[in-house]
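Peer 1: Structure of the sequence below:
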Amino acid sequence: MQRTQVAIIGAGPAGLLLGALLHKAGIANTILELHSGEQVLARVRAGILERGSAELLDEAGVGRRMRAEGLIHEGIQLSFGGQRQRIDLQGLTGQSVLVYGQNELCRDLMDDRKAAGLTTHYEARHVSLHGLGEPRVVVRYQHLGQARELACDYIAGCDGFHGVSRAGLPASAYHSYERGYPFGWLGVLADTRPPADELVYAQHERGFALCSMRSRTRVRCYIQCSLSDRLESWSDARFWRELKSRLDPVTAAALEPAPSLEKSIAPLRSYVTEPLRFGRLFLAGDAGHLVPPTGAKGLNLAASDVRYLARALTEHYRDRSDAGLARYSEQALRRVWRAERFSWSLTRLLHNFPDHNGFDQRIQQADLDYLMSSRAAQTVLAENYVGLPLTE
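Peer 2: Presented below is the predicted three-dimensional model:
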């Protein structure tokens, strides 16, 4: 039987970042990942980092390329009513955000882990967790066709919404809060110049749109779509045409269509599991909660979960104190719910809901008008977008 101090389920950004921080603290850890490393890197996900998340990557020792290649954004653009207006993040809060793709972040963490000689088992199948309430827990899995066991002190479930960590728990062990949305996002990745220097969020009668980027030559653009839509119905030409129709004239004119490198449809969901601790299992990132991507909070919530958990585990092994572990769930959930509120409110502000009547639409327009005429309202949006302070 293998032995480690912390078993980490999932080699996404949460699991990899936790592994890096624990290694820096001298805590042995092993990562088990269902997919191959190539599949992990192929995931097209978030690309907006709050300052606290970027600093955590620096702390883990993997921030060099992020700092060299990431794009600092001091504002975001809102497009509605045929106009484009700017929210000055830096001027309103004194902070900015950093654009750096999640797959690049994972690449940096994977390279660092490999260079340090740390153990990651990719394509680990049939993972199951045992003895969560016992002094020693065991993870059973299959790797390279062989049944294996990994004994450990604690397990970090970082394997996402569909992972085994939460799915293996009895329904009575937790309570879930969920809200689905009656639409999805159709996203396209393409090598072309972004139509603006900052992200453009568009509210339009035809639906929401977003012009985001991964670099100065690669864009990630989205449009609100029906949950019944199918990818085969959306040619590149149709996507770019629909996107342009939802943008203000200046942004639309600057948009340069290009062949798609990746195209996908993702449903939107708000979801929270309470608590985030079950004996010796701790959930982090999407394994414990999901937010609509509108507020760019998913990756950043994973980072803050990992920050709290890494510090709690370090305190346990270094100081023989379990105070941090005892308050992990409450501490992480306080930040989770604030991000859930912001993501929900921004989604409600910018999307078209099929059940909205004329009154609802007028209220939405009034909210947008108020936002653009009130520095106080813009400050609230900016404070949440750049990231609320991390509690100690």
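Peer 1: okay, CA-based contacts and neighbour counts for the rest of this
Peer 2: Noted.
Peer 1: residue boundaries of the helices in the stretch 51-200 of the chain?
Peer 2: For the stretch 51-200 of the chain, the helices defined by DSSP state H, counting those that start in this stretch occupy 51-59, 64-69, 89-93, 102-115, 164-167.
Peer 1: Would you mind identifying the next helix or strand past the longest helix anywhere in the chain?
Peer 2: Secondary structure of the chain read by DSSP state H shows that its longest helix is helix 323-350. Along the chain past helix 323-350, the next helix or strand (assigned with DSSP states H and E) turns out to be helix 358-373.
Peer 1: returning to that earlier point: can you check which of the helices of the stretch 51-200 of the chain gets nearest to Ala14?
Peer 2: With C-alpha to C-alpha as the criterion, Ala14 lies closest to helix 102-115 of those, at 9.3 Å.
Peer 1: To compare with the earlier structure, here is another sequence to fold:
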Amino acid sequence: MAGVERQLDDVPESVTVVVIGAGPAGLTVATLLRRCGIDCVVLERRSRAHVAQRQRAGIVEARAVRMFESWGLADRVLDGPPHDGILEFRVDGESHLVADRDGSAGSGARLCPQQVLVRNLTDAYLADGGDLRYEAADVTVHGLTGDRATVRYRSADGTRYAIGCAFVAGCDGEHGVSRGSVPDGVLTAHTFDHGIGWLTVLADAPPPPRPLLAVSPQGFAAHFPRGPHSSRYYLQCPPDDQPAAWPEDRIWDALRTRLADPALPAGPITDRETFRLRSLVSDPMRYGRLFLVGDAAHIVSPMGGKGMNLALYDADLFARAVRDHVRDRDDTALRTYSERCLRRVWSDQEFSHWLTRTVHDAGDDTRCGPFLRRLARARLDRLFTSPTAAQAFAELMTGLDPAPDRPAPAGR
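Peer 2: As a prediction, this is how the structure comes out:
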């Protein structure tokens, strides 16, 4: 029987898991829990239309594709063509093709924009009988260190509800109520500001045949497909730039110059924004009955496409941990959730930082200086000429972990 978005029972309610946030992390958690027959409720403060339109990541890496396959969900939630496993680096106009598949068996990455994944996860969750409640206001979390937690909220019609639960999955981002429910001093926040800004542009313009990263003396630029008739572009800019500083003519002129493509076709720009590249890791990712998932626990520079994929990895580990608890009374995976997630988080943070510094330092040296520029150019040269360096890059892009169940080293 299909679920409903807001089928509200009498207060008090009781479920095994309350999921806060209906982005990729929250909906993946909820959908996987439903596959295990575990009851949960998803609370989302925004409307369904708003959530469905949020556009961010566009590539589901091979590890995440294989995760969805292992749950029997890949055909239901992953639209879009397979990624052909090739990235193009264009350095001063010279093209270099680099494989981002490491040759391991199994499916590769898929070109699936975030809004498409969210739409498909929503449909799958509701079709499996899921309980998804939009426009949930004034959400508060209580009793996280007790025998049961309680999540309170107010529905769109003003009615207040309280849901008792065994676990809370905090999937509502860095500034959400989940992270804010953790007392001061419990989490250590490791932060890093890359000192780099990006202008990101979504346009109805022909996509490139493959993801393109361009290095030039004028700065970094990138061009990614976001569907059969749309593209996402990125332009390096000062960290404090505002979108108003980038009228359309300036955008297309900069893209044609930095991408070394004077004939690059323009198209209607449907969205533009600027942001600073920064990183955040919260340690631990658990407080009592609250488990932080995705951006609520970590932010990663967009280079390498790791942000959404890390959230999917967290969601998979959390869902399996709850399944083990409910089915087998085994809490091992719950106890080690934070350590296991953080091992992957730090690995992907390091790779993303390496790639961020490489493609930005290799271009305009007014920020980093000529010494770091030459180091970055040397790294690119090694990537383009050394099979060993190319293989290591492909493994990190693929997202494979040779020992996924080994916890992080002691001493965190």
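Peer 1: re the thing from before, closest one to Arg125 of the first structure among the helices of the stretch 51-200 of the first structure?
Peer 2: When those are compared by C-alpha to C-alpha, helix 164-167 sits nearest Arg125 of the first structure, at 10.5 Å.
Peer 1: Which residue lies closest in space to the residue positioned nearest the centre of the second structure, excluding its sequence neighbours?
Peer 2: Residue closest to the average C-alpha location in the second structure (C-alpha atoms, centre = their mean): Met308, at 1.5 Å. Excluding its sequence neighbours, the residue lying closest to Met308 of the second structure (C-alpha to C-alpha, 6 or more residues apart in numbering) is Ala57, at 6.5 Å.
Peer 1: Quick check: that neighbour is in a strand.
Peer 2: No - judged by DSSP: H, G, I helix; E, B strand; the rest coil, Ala57 of the second structure forms no part of a strand; its state is coil.
Peer 1: residues near the corresponding residue of the first structure for it, how many?
Peer 2: Residue correspondence to the first structure (TM-score structural alignment): Ala57 of the second structure is matched to Ala46. Other residues lying near Ala46 of the first structure total 21 when counted by other C-alpha atoms under 10 Å.
Peer 1: Hmm, Ala46 of the first structure is touching Val99, no?
Peer 2: No - here Ala46 of the first structure does not reach Val99: they are 9.1 Å apart, not a contact under C-alpha atoms under 8 Å.
Peer 1: so who does the nearest residue to Asp112 of the first structure once chain neighbours are set aside touch?
Peer 2: Spatially, and ignoring its direct neighbours in sequence, Asp112 of the first structure is nearest to Val62 (7.0 Å; C-alpha to C-alpha, 6+ apart). Residues counted as contacts of Val62 of the first structure (C-alpha atoms under 8 Å, 6 or more residues apart in numbering) are Asp108, Leu109, Asp112.
Peer 1: got a list of what Leu202 of the second structure touches?
Peer 2: Counting by C-alpha under 8 Å, 6+ apart, Leu202 of the second structure touches Ser230, Ser231, Arg232, Tyr233, Ile269, Thr270, Asp271, Arg272.
Peer 1: now with 7 Å?
Peer 2: By C-alpha atoms under 7 Å, 6 or more residues apart in numbering, the contact set of Leu202 of the second structure is Ser231, Arg232, Tyr233, Ile269, Thr270, Asp271, Arg272.
Peer 1: corresponding residue for it in the first structure?
Peer 2: Superposed on the first structure with TM-score structural alignment, Leu202 of the second structure falls opposite Leu189.
Peer 1: swap in Met303 of the second structure?
Peer 2: The alignment partner of Met303 of the second structure in the first structure, by TM-score structural alignment, is Thr294.
Peer 1: That match belongs to a helix?
Peer 2: Yes - under three-state DSSP, Thr294 of the first structure falls within a helix.
Peer 1: ok so, going back, correct me if wrong: the match of Ala57 of the second structure contacts Gly101.
Peer 2: Yes - look at Ala46 of the first structure against Gly101 with C-alpha atoms under 7 Å: they come within range, at 6.3 Å.
Peer 1: mind checking which helix or strand Tyr234 of the second structure is in?
Peer 2: Per DSSP H and E: strand 231-237 holds Tyr234 of the second structure.
Peer 1: By how much does that strand deviate from the first structure on average?
Peer 2: Its matched residues in the first structure lie on average 0.9 Å from strand 231-237 of the second structure after superposition (mean C-alpha distance after the TM-score superposition for the first structure).
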